[in-house]
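>>> any chance you could fold what I've pasted below:
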Amino acid sequence: MDLVYILHSATLNRFYIGYTSDLDLRLEFHLNSNETRKFTSKAKDWEIYFKIECDTKTQALAIEKHIKEMKSKIYIENLIRYPEISIKLIEKYKDC
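Reported below is the predicted structural model:
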């Protein structure tokens, strides 16, 4: 299953947006990888904040790009507050 995920670190008060087809494996990477160059190495308290299940990898990558381009904590918080935003994103990028 392809999905877009958003992680949150309370320590940094920051979000991380990504795409994966295996969320458990990807979360393990973010929490335990020794790669110090990656953004998520700055904290060890990353938690899954939100996820959107997609029909295809292409759709997931388009939605990930859309969310990143918004550059807004408020937009990310509104994804939870207003579930219809996710539905509209899935529809908007359905034919990608």
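>>> please count neighbours and contacts with C-alpha atoms only from this point.
Will do.
>>> ok, which stretches of the protein are strands?
Assigned by DSSP state E, the chain shows strands spanning 2-9, 14-20, 46-54.
>>> to compare against the first, here's another:
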Amino acid sequence: MHYLYIIYSKSLNKYYTGESPDVEHRLQQHNSHYFKNNFSKGANDWVIKLKFEINSKDDAIFLEGFIKRMKSRKFIEKILHDPAILKQILSEKP
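Alright, predicted model coming up:
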């Protein structure tokens, strides 16, 4: 199993989107600045806002890239309000 996740930092007032087979462990890595050159290194108060289960790593990477290409906070908040959007995006995947 793999997951697409969206985390949020109150101190930065920013969202971050990623993929992982173990979201809780990945969150711990983000908050401990394990990823030295990652956008998430600017805060240590990240919390999970969405954990979306996906059958394959390829689909998780596809969704992660799709969301990041949108470069839209409104789009992320729309997904948080209605995660079914992610299923629709996957169903239209080429």
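>>> returning to that earlier point: and F39 of the first structure, which of the strands of the first structure is closest to it?
Checking these against F39 of the first structure by Cα to Cα gives strand 14-20 as the closest, at 8.2 Å.
>>> now for the closest one, which elements pack on it?
The contact analysis (3 or more Cα pairs under 8 Å, 6 or more residues apart in numbering; DSSP states H and E) places strand 14-20 of the first structure against strand 2-9, helix 57-70.
>>> what angle sits between it and strand 2-9?
Here the directions of strand 14-20 of the first structure and strand 2-9 differ by 160 degrees (axes from the mean of the first three to the mean of the last three Cα atoms, to 10 degrees).
>>> residues in contact with the residue most central in space within the second structure?
Central residue of the second structure (Cα atoms, centre = their mean): T17, 2.5 Å from the mean position. By Cα atoms under 8 Å, 6 or more residues apart in numbering, the residues touching T17 of the second structure are L4, Y5, I6, I7, E64, I67, K68.
>>> among the strands of the first structure, which is the most enclosed?
For the strands of the first structure, the largest average neighbour count (mean count of other Cα atoms under 10 Å) is found in strand 2-9, namely a mean of 20.
>>> could you tell me where that strand falls in the second structure?
The alignment of strand 2-9 of the first structure onto the second structure (TM-score structural alignment) spans residues 2-9.
>>> now what about that stretch, what contacts it?
14-23, 27, 43-57, 60-61, 63-64.
>>> now it on the first structure. Mean distance?
With mean Cα distance after the TM-score superposition for the first structure, stretch 2-9 of the second structure departs from the first structure by a mean of 0.7 Å once superposed.
>>> my read: L90 of the second structure touches F66, true?
No. Contact criterion Cα atoms under 8 Å: L90 of the second structure and F66 do not qualify, at 10.0 Å.
>>> what's the burial count for I63 of the first structure?
For I63 of the first structure, the neighbour count with other Cα atoms under 10 Å is 25.
>>> ok, it - contacts?
By Cα under 8 Å, 6+ apart, the contact set of I63 of the first structure is V4, L89, I90, Y93.
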